[in-house]
Structures are given as structure tokens and as C-alpha cells.
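Participant: structure for the following, please:
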Amino acid sequence: MHGSIPMSLSNASLLSLIQLNYNNFSGRIPPNLGSLRHLRFLLLYGNRLEARKPLDWSFLTSLSNCSILEILDISQNNIGGFLPKSVANISTTLQWLSMGNNYIEGSIPPEIGNLVSLTILDLGSNSVSGRVPTSIGLLKNLHVLSLGYNNFSGEIPSTMGNLSQLNDLYLDFNCFSGSIPVSLGNCKSLVSLNLQHNKLTGTIPKEVFSISSLTIGLSFEENQLTGTIPPEVGSLINTQELSLSGNKLSGEIPNSLSKCQVLQ
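Facilitator: Got it, this is the predicted structure:
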């Protein structure tokens, strides 16, 4: 299917699901979708939908009227312009917010912490910049946080250590600086942690190497990390991938690495 999404769609007042993904829809997302008070799922990913000017983002502001919205997925489109603050005004019932693989600029507003029901937050592969707000630590139901392939800078907020249910954390290919927060060691449910290709400095916290749930992998390559590999690396007994290349690490490889028998 192709063409624009008709404005008249909002006349179907009892709609709870809009699923138009993987088509060739183009143009703006209708700004009147907020009148669909029963809307729970809005799936528009994999199209050619566009946004460039603030007015093009009116749909997001209108969605604040959808009080039971659970999933909003506009990933894999041609959506650009600056991410509006109204993203944080979407209903607190929202569980899935995916905007990855677009051309979105701007920064994450501090009010993002209002979306307390989020389990997935995906802004990967955009041009989002600035610091990740400390309020990200309020999203305690998050299972996936994907911010890779953007222009984020500053330190990784230590409040990420509050995300105890987090399974996947992707912060790769950004400009994060400073040290790796020790608090990440509190994320005991992590299966994948990717911090590669940043500007991180300092030593690798032993607390991070003690996360035995890391089964998929741990990647810190292409940073400016120093010091030795702590013996706690032996706690990664279920890890398939460990990547530390392209840093300034020194000292010996600890014997405890031999305990990581799942490494591929």
C-alpha cells in the first residue's frame, strides 16, 4: 500500500489497533489521531513517513489524549526534525516506544521519566544528541534501552543502575565520556551490554564484570579505558562474547578468564 495515511482514519472512533507497518505510506502522520480515545496500539514502522518541521510532530502532541495507548512504533521511516518535549506527555500506560532508524535530532527531555510503564525505549540509529537525562533512572520497568548510533555526549548517568529489570542496554557508537558507572553492576538482569565506540575513560568497574546474567555479550571496544582486567571477569561464566579491544588496558590477562567456557 502507498500514499498518505488518510485524515479520515480518526473518524473510526472505536479503533484500538492501527497496524500499517511495512508498506509504502509517505507524507505526514495525521495530527488528529489523538481523537481515537480507544487507541492502544499504533504500529507505523517500516514506511516512508516524514517529519521535518515542528508542525509535522503534531501527531505526537495529539496522542497525549489517548489515555490507554500501550505501543507506539514509528521506527524505520524518514522522520526527522527535533524530538518534541511532548513525547513525555504520552499516557503513562505506554509500554513500548520505538522511534529507531529515523533522522531525529534534538535531545531526550528530562520529563521522559514520566513514562513509568515503559518496557522498551528505542531511539537507536538517529541523530539525537546532548546528555541522557538522569530521569532515565525512573523508568524502572525498562527491559530494553536502545540509544546506540546517535550523538549523545557527557557521562552515562549513574541512575541507569536503578534499572534493575534491564535486559539489553545499547549505548554504542556515541560520544559518551567519563567513566563507566559502578552502579551498572546493579543491573543484575542484563544479558547484553554494549558501550563500544565512545570516549569512555578510567578503569572497568569490577561490579560490571560480576553480572553473571550477561549471556549474549559485553562490548567495551574502541574507548579509552585504562587499568587492568579485574579477576571478576571470571564471573561471566555464561557470556558468549567479550570485546575489550581498542583501549589502553595493561597488565596480565587474569587466570579467572578460563572460567568463561561459553565464550565464542
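
Participant: C-alpha from now on. contacts and neighbour counts both.
Facilitator: Fine.

Participant: what ranges does the stretch 101-250 of the chain have for its helices?
Facilitator: 206-209 (DSSP state H, counting those that start in this stretch).

Participant: for it, just list every one of the strands.
Facilitator: Along the stretch 101-250 of the chain, the segments classed as strands by DSSP state E, counting those that start in this stretch run 103-105, 120-122, 129-130, 144-146, 151-155, 168-170, 175-178, 192-194, 199-202, 217-219, 224-227, 242-243, 248-249.

Participant: S62: which of those is closest?
Facilitator: Comparison of these against S62 by C-alpha to C-alpha identifies strand 103-105 as nearest, at 18.8 Å.

Participant: can you pull the contacts of L169?
Facilitator: L169 makes contacts with V144, L145, S146, L190, S192, L193, N194, as judged by C-alpha atoms under 8 Å, 6 or more residues apart in numbering.

Participant: include neighbour count and distance to G80 when you put those residues into TSV, please.
Facilitator: Putting the contacts of L169 into TSV (neighbours: other C-alpha atoms under 10 Å; distance: C-alpha to C-alpha, whole Å) gives the following:
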residue	neighbour count	distance to G80
V144	21	23
L145	23	20
S146	20	18
L190	26	31
S192	20	29
L193	22	28
N194	19	25
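
Participant: still on that earlier bit, out of the strands of the stretch 101-250 of the chain, nearest to G161?
Facilitator: Proximity to G161 (C-alpha to C-alpha) singles out strand 168-170 among these, at 11.3 Å.

Participant: next, the structure of the following sequence, for comparison with the previous one:
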Amino acid sequence: WLSLEANRLPKLPPTVGTLRLLRHLMLQGNRLESLPEELGCCTQLRVLEVQHNRLAALPAALARLRSLQFFYAHGNALSDGPALFAALRQVASLKIVGLGGNLLDLS
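Facilitator: Coordinates of the predicted model:
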């Protein structure tokens, strides 16, 4: 697992995609406005924690995280509910999704 929480990171480098055996990624409490598409290469990722950042959207690559079981994204600026749920539906392994404290528009 990799813990980068509370580091005021403005972005995550695309090289995160080279960590193909990574299972737990903790990014909460940074200043992330987006996540790189390369994150989708981390196909063994089971837990993704991105709470309390500045994320307005998630990359389409999220759908490639076929092992993802726990996704926590509370306290961001996520707003496009239909697109978000469409992406999450593609991840059949998901067990828990946390989206509280966002700006979700479900219309």
C-alpha cells in the first residue's frame, strides 16, 4: 500500500500507473483536482481513498480498476452524479462507496 495523505499534493504523477501490484492507495487530505488516467493501470488496486481533495470529476480509467472493492471520495466537489454512477457500475467488485459531502447532481 501507498500512503500519501495530507501532503498538499496538487496532482498525482502519471507514473502511479507503473505501480501495477498496488492494492491500497491513500490520497486523502491533499489538493488533488484530478486523477491521472494512468491510475487505471493499477489493476490490483482494492482500496482507493481520495477523501477531502478538490476532485470535480473522476477519470474514465476508474472503470478499469476491476479489483476495486472500497472507494472513498467524501468531501470533494464531485457533481455529475449520472456519469459517476455509470463509471462505478462498471466496477463489479465494488463493495463500499463513500460519496458524502460532495455536490452531486442526480438529474
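
Participant: compare the strands of the stretch 101-250 of structure 1 and give me the one nearest A51 of structure 1.
Facilitator: strand 103-105 (8.8 Å).

Participant: residue range in structure 2 corresponding to that closest one, please.
Facilitator: Using TM-score structural alignment, strand 103-105 of structure 1 lines up with nothing in structure 2.

Participant: any idea how far P181 of structure 1 is from the counterpart of T15 of structure 2 in structure 1?
Facilitator: Aligned counterpart of T15 of structure 2 in structure 1: T159 (TM-score structural alignment). Applying C-alpha to C-alpha, to the nearest Å, the value for T159 of structure 1 to P181 of structure 1 is 9 Å.

Participant: again with Q196 of structure 1
Facilitator: Note on Q196 of structure 1: its distance to P181 of structure 1, by C-alpha to C-alpha, is 15 Å.

Participant: between the two, which is the more surrounded one?
Facilitator: Each of Q196 of structure 1 and P181 has its neighbours counted (other C-alpha atoms under 10 Å); Q196 has more, 24 against 18.

Participant: overlap between the contacts of L169 of structure 1 and structure 2?
Facilitator: Among the contacts of L169 of structure 1, the contacts conserved in structure 2 (both residues aligned by TM-score structural alignment, their matches' C-alpha atoms under 8 Å) are V144, L145, S146, L190, S192, L193, N194.

Participant: doesn't S212 make contact with the fifth one?
Facilitator: No: with contacts counted by C-alpha atoms under 8 Å, S192 of structure 1 stays clear of S212, the gap being 11.0 Å.

Participant: would you mind finding the match for P36 of structure 2 in structure 1?
Facilitator: Aligned counterpart of P36 of structure 2 in structure 1: P181 (TM-score structural alignment).

Participant: which residue sits closest to that match, ignoring its sequence neighbours?
Facilitator: S158 (5.4 Å; C-alpha to C-alpha, 6 or more residues apart in numbering).

Participant: residue contacts, the one you found?
Facilitator: Taking C-alpha under 8 Å, 6+ apart, we find S158 of structure 1 in contact with T134, P181, V182, S183, L184.

Participant: which one of the residues you listed is nearest to T201 of structure 1?
Facilitator: Checking these against T201 of structure 1 with C-alpha to C-alpha, the nearest one is P181 at 10.9 Å.

Participant: check contacts around that closest one.
Facilitator: P181 of structure 1 sits in contact with I156, P157, S158, G161, P205, where contact means C-alpha under 8 Å, 6+ apart.

Participant: for it, give its distance to S164 of structure 1.
Facilitator: P181 of structure 1 is 14 Å from S164 of structure 1, by C-alpha to C-alpha.

Participant: neighbours around L12 of structure 2, how many?
Facilitator: Using other C-alpha under 10 Å, L12 of structure 2 has 18 neighbouring residues.

Participant: wait, it touches L35, no?
Facilitator: Yes: taking C-alpha under 8 Å as the definition, L12 of structure 2 is a contact partner of L35 at 6.4 Å.

Participant: please tabulate the contacts of S158 of structure 1 in TSV, including the columns distance to F41 of structure 1.
Facilitator: Converted to TSV, the contacts of S158 of structure 1 look like this (distance: C-alpha to C-alpha, whole Å):
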residue	distance to F41 of structure 1
T134	28
P181	35
V182	37
S183	34
L184	32
